[in-house]
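1. Here is a sequence with its predicted model. Questions after.
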Amino acid sequence: MTHNIFNPHWSRYLGPNAPEPHIFKYQPHDKAVFASPFGPCPPTPSDLNIHELCFPPNLSLPADYPLFINAVTEEVVTLHSFYARVCALARVLRYDGPNPLVLGRSPVNDKEDGEILALFSRNHIHYPMVAHACFRSELVFGGISPASTPYELWWVLRKMQITSIMCHETLLPVLEEAFKLGSGEGDDLPLKLVLKPRKVIVLSDDPQLDTVAEHRTIESLVREGSKMSERPRKLLGGNRMAYLFQSSGTSGLPKAMMITHRNGYHSGMQTLITVVQAARYAGVEPLAPSTTLGVIPMYHSYGMIIWILRCNLLHNTNIMLPKWDLELALKTIQKYKVTHLPLVPPLVRQLAQSPLTEKYDLSSVIRAASGAAYLPPNVAYQLAKKLPQGAAMPIPSVYGLSEAASIAGPAAPGIFGLEPALPGTIGYLLPGMEGRVVHPDTLEDVLKGEKGELWVRGPVVTPGYFKDANATADIFSEPGWLRTGDLVMRDEHDRIHYLDRLKEMIKVKGLQVAATEVEDTLLEHPASLVRDACVAGVENGRGDGSLFVRAWVVLTAEGQKLGEENLAKKLNEWIERRLSRHKWLTGGIEVVASIPRTPSGKMLRREMRDQYHARLKSNGKAKL
């Protein structure tokens, strides 16, 4: 039934043994290894290329429709023009074609060297076209954060062994500064800078330009490729490397992880499988046409799934925001009648708490979801109240990592007899995934209901970090099993409850404190005193390895009325009523204007902790 994956009908996402949503009842069990209630993913050819899954050869395209729309300029890319442009650019990028850029052959894994193209740009309606042209031309690429400083860019260019780069015109000064840092000769990192200035391609907002700063533009290459003849060939994929992800860098400088074609297209299919099954369970037509608000970064694993890996897998129009602007987002939802809102926690919080949301019509939104970082339950309920779904359907939070883009998420209520996965849980394993909960020190499986590190395996799991065997060994203590670094609990229904990052656990007199538990408790104060909270362990001054628990809080209007002394008293009383003594805020409470986060929403607890310690060192005391 392998051929089914090329069927244009939604049935392509159902494998030969897919469970019937009205008949099959998932049975929780006590075995150490547990699997997705949705079963395995559909079978696929062993050498399948991501582009050929999205645009199957010998199948005509569906009727044309707007695929990407720039919310600011209203520029439109239709499905048919997208595909034509992908084909044109792929002819230029192909190493064994006319090859005007003199690109080399890309490596199939990290045992080889070869051509790797960096994509260094903010969200842009032509970014997905470049990515698909790379898939079609078998050119490996690496996505890099447009927020990178010159030093961070220089580091990632080396870690990914980038040999050519597509750079948005506004980021050329950052790239120029990175070049000035040299090749890295003389430092300890064995991977030196191999990118040369002559292999820079510019993504310009002006489609008429052929060059910018003496570099070829993407548009000039598309125009050149459109004049070339197509050379039919069998594309290769499967376990070959497709692209590199930049790790978040929340603990040390970023690393580069490998994603194969097999990893990528399974990530693209997983949630489509769950959506199809949910629609069948509800008795409605699966994969109805949708309109999605586009703000999740395209270089990120979450954005890669939404904007690139699902192209032509469903009828979806993407309304792209070049950058996040709350009122522009609300105007866009109202204007284009957006149906789907993929978000990250800081954006969920803004939409939930801003009075601006009351000014705009959000009645078209049928689904909002959060990913990339932990979403506090109270915020999930706050936004749901402002959307048609109401508080009875709080914003779900999907769970994945750069190393495995999609791992778990809530299931449709009642499907397969599953219990609801409410905020506070990350739901059930997604199709094709297996999991274990393991003691992080003994590496022994723990019993259900006990805390441990989540280990997963499945088709979305990375083969490892690029040219970094030591880092790869750290995340694979056993072959095939990825150590997520997240502390979880598997309950009696086989739902997964996220507790914290293991590295963020605070050790107090030998006992572990989950920072997220204390943060959630602060946010749940009955008087709604706190709008945002960050908790971390700080030095206790005794040198015994034990820490104090400290909180940084952003106040609501109600909290600001109290004054800091009264506020601290009320919050401490609340914490001490709700939590065990070792979780009390012995390190104090500090009021701040905002909590720093990565672009994907991960809280930078380390930054808050380091600032506090630096202040302690210079002043001898800190604000409590």
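-> Ah, there it is.
2. switch to C-alpha atoms for all contacts and neighbour counts from now on
-> Will do.
3. quick check, Gly485 in a helix?
-> No: read with DSSP: H, G, I helix; E, B strand; the rest coil, Gly485 is strand and lies in no helix.
4. Tell me which residues touch it, please.
-> Gly485 makes contact with 453-454, 501-503 under the criterion Cα atoms under 8 Å, 6 or more residues apart in numbering.
5. which of these count as buried?
-> 453-454, 501-502 (16 or more other Cα atoms under 10 Å).
6. which one among these gets closest to Asn378?
-> Proximity of those to Asn378 (Cα to Cα) peaks at Arg501, which lies at 19.9 Å.
7. isn't that closest one right up against Gln512?
-> No: using Cα atoms under 8 Å, Arg501 makes no contact with Gln512, being 11.9 Å away.
8. quick one: Pro396 from Pro342, how far?
-> Distance, Pro396 to Pro342, using Cα to Cα, to the nearest Å: 10 Å.
9. Now do the shared contacts for the two.
-> Common neighbours of Pro396 and Pro342 (Cα under 8 Å, 6+ apart) are 368-370.
10. just checking, next helix/strand downstream of the longest helix seen in the chain?
-> Ordering each helix of the chain by length in residues (DSSP state H) puts helix 261-282 first. Counting by DSSP states H and E, the next helix or strand C-terminal to helix 261-282 is strand 290-294.
11. Remind me what that next one packs against, helices and strands.
-> strand 316-320, helix 326-336, strand 340-343 (3 or more Cα pairs under 8 Å, 6 or more residues apart in numbering; DSSP states H and E).
12. here comes the other one, which I'd like you to weigh against the first:
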Amino acid sequence: MDSPATILPEAAARFGAKPALVTNTRTMTFAELDVESDRVGAGLVARGVRPGDTVSIYSQNRWEWIVAYHGALKMGAVVNPVNVMLTAEELIYVLQDCESTAVFVGGDRTEVVLEAAGELPGVKAVVTFDDDTIAGAVSFTDLLLEDAPSVRHSPRPEQACVIAYTSGTTGHPKGAVQSHRGIALNCGLTATMHGRDDSDVIVTALPAAHVYGNVAINGTLMAGGTVVLMERFDASRALELIAEHRATLFEGVPAMYATLLADPNLAAADLSSLTRCTVGGQTMPLTTMEHWQVRSGAPLIELWGMTELSGLGTTHARHAQGPLGSVGVSLPGVEVRISDLSDTSREATAGVAGELTVRGPIVMLEYYKNPEATAEVLDEAGWLRTGDIATKDAAGNIFVVDRLKDMIITGGYNVYPAEIERVLTAHPAIALVAVGPLPDHVKGEVACAYVVLKTGETVTEDEVIAFSATRLAAYKRPRSVRFVSDLPKTSSGKIMRRKLAHSNVSRVG
């Protein structure tokens, strides 16, 4: 399979009447997904969208999102999945930058998109998933009812398939152009590594617009499994869905597992159907992993990936798991190297932390119309600089230390927030923790821990710092602790360290 556009047609031919997608409003078979996405493709063509045009999707998880994604790919469009957390200004930038010609949108955001479209003469249609009466918008229901011949485009494997925008930590976000081959390979290789088949049922709240969510959803559909898709993450509801659907997999980010473990309904939850779970997005404390594995009775398969890789870059195989705390080995056919921090063209000394670099067919083609930014991360030999610091053991297992940009330099020493977070999460009163820098006139920067306590627990700043003292070198310990009610997160549930100091979460304790 060289394109995700063929996932539904091939799966429908094999599993037609089998449930493929379950949401809170509808359950759809493989055949229904295939037919309705054909109609979406035909409807786009009828409104002037042509192969190679960009089609954006701006919505929370829902069945319409999945149908729109596959419909756009079938008629040859390039899909632009948009983060639902973007502001109107950020949305306008993304739609302008990728030269969007059509936008699918959830009803609560339709007015924002219509207003943005007024500044975008290239947008030929705004399709709303909800309200059928909004002036200027096309109803998704009408699009599905339109009597038009289905259109199936046959893209070349190396052609652009998706333009997915990075989080944009500084300046504007960049559009990573992913190829048809890259996405199809990532879905297929991930499904193979995790042992997915047509008996699997996954429960996930990972955003469909995120590469991790895309691979989890489409890798499962490719294998003939059933996806139970949550609109957004809710721990209690996730536990109910696992039991109700006898889920074999749960897939999420570290903060989701920490929240599940702290949920009062966990004690009575039936998790006996789980055969494995996956976790990615950020480094995860060993204690959290151990607690989840003991409670669920299922192995937790770690993974690592990024937007520029169309999804995963490394993970463990289902029946060949490496040490806990490792994100596994490279996907088949993908090269992974730990590069020297002072010269990324050279491999780092064995056992020494360096920058994780990747080469292979899953690597993005470019940042859309941004050759300067592309050249900064992608060299002539095809190696992608990821910005992650990692080590590799003798067996080839990768251990991600932290993000290079998140490193805190205190008194000349390099301090990695993830190391402090792993230690503090082991404290019995702490549910969630994130570490960021605070300016210091002597040391330049010092580490500050932002702590969410478990319900009913209390602990002081001095006690938290003292807890770290027996486990961390003096220069690594947090110098300040702030107790908060929640931590700022992305739409996929990842903690945003860069927003810790200026977040609007309420202070407690």
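-> Perfect, thanks for sending it. If you're wondering where the values come from, they're calculated on a predicted model, not measured in any experiment.
13. Tell me how they score on TM after superposing.
-> After superposition, the two chains reach a TM-score of 0.92 (TM-score structural alignment, normalised by the length of the second structure), with 505 aligned residues with a Cα RMSD of 2.6 Å.
14. Do a quick rundown of the strands in the stretch 1-150 of the second structure.
-> For the stretch 1-150 of the second structure, strands defined by DSSP state E, counting those that start in this stretch occupy the ranges 19-22, 27-29, 54-58, 78-81, 100-105, 125-128, 138-139.
15. before we move on, back to that, could you see which of the contacts of Gly485 of the first structure carry over to the second structure?
-> Checking these against the second structure (both residues aligned by TM-score structural alignment, their matches' Cα atoms under 8 Å), the contacts still present are 453-454, 501-503.
16. What is the nearest of these to Lys337 of the first structure?
-> Arg501 (37.1 Å).
17. So for Leu331 of the second structure, which of the strands of the stretch 1-150 of the second structure sits nearest?
-> Of the strands of the stretch 1-150 of the second structure, nearest to Leu331 of the second structure by Cα to Cα is strand 78-81, at 23.9 Å.
18. The closest one maps to which residues in the first structure?
-> Per TM-score structural alignment, the counterpart of strand 78-81 of the second structure in the first structure is residues 140-143.
19. Equivalent analysis for stretch 286-297 of the second structure, please.
-> Residue span in the first structure matched to stretch 286-297 of the second structure, by TM-score structural alignment: 377-388.
20. The aligned partner of Ala408 of the first structure in the second structure is in what secondary structure piece?
-> Taking TM-score structural alignment, Ala408 of the first structure has Thr314 as its aligned residue in the second structure. In this structure, Thr314 of the second structure sits in strand 311-315 according to DSSP H and E.
21. Can you name every helix or strand that the helix or strand following that strand contacts?
-> Using DSSP H and E, the helix or strand that follows strand 311-315 of the second structure in sequence is strand 329-330. On a contact count with 3+ Cα pairs under 8 Å, 6+ apart, strand 329-330 of the second structure meets strand 311-315.
22. and if we set it to 10 Å?
-> strand 300-306, strand 311-315, strand 335-340, strand 398-403 (3 or more Cα pairs under 10 Å, 6 or more residues apart in numbering; DSSP states H and E).
23. Centre of the chain to the helix or strand following the last one, how far?
-> Sequence order places strand 408-410 as the next helix or strand after strand 398-403 of the second structure, per DSSP H and E. The chain centre lies 28 Å from the centre of strand 408-410 of the second structure; the measure is Cα atoms, centre = their mean, to the nearest Å.
24. need the strands for the stretch 501-624 of the first structure, in chain order.
-> Using DSSP E, counting those that start in this stretch, strands in the stretch 501-624 of the first structure cover 506-508, 511-513, 530-539, 547-555, 589-591.
25. Out of the ones you listed, which is closest to Lys385 of the first structure?
-> strand 530-539 (16.6 Å).
26. what's the closest one aligned against in the second structure?
-> Going by TM-score structural alignment: strand 530-539 of the first structure matches residues 430-439.
27. Mean deviation, the matching stretch versus the first structure?
-> Superposed on the first structure, stretch 430-439 of the second structure shows a mean distance to its aligned partners of 1.7 Å (mean Cα distance after the TM-score superposition for the first structure).
28. Check which residues of that stretch are buried.
-> 430-438.
29. can you check stretch 322-333 of the first structure too?
-> Buried, per 16+ other Cα under 10 Å, within stretch 322-333 of the first structure: 322, 329-333.
30. cool, and stretch 122-129 of the second structure?
-> Applying 16+ other Cα under 10 Å to stretch 122-129 of the second structure flags 123-129 as buried.
31. Name the nearest residue to the aligned partner of Gly224 of the second structure in the first structure, ignoring sequence neighbours.
-> Aligned counterpart of Gly224 of the second structure in the first structure: His315 (TM-score structural alignment). In space, His315 of the first structure comes closest to Pro289 once its chain neighbours are excluded; the distance is 4.9 Å by Cα to Cα, 6 or more residues apart in numbering.
32. returning to what we had before: tell me the most buried of the helices and strands packed on strand 329-330 of the second structure?
-> strand 311-315 (a mean of 27; mean count of other Cα atoms under 10 Å).
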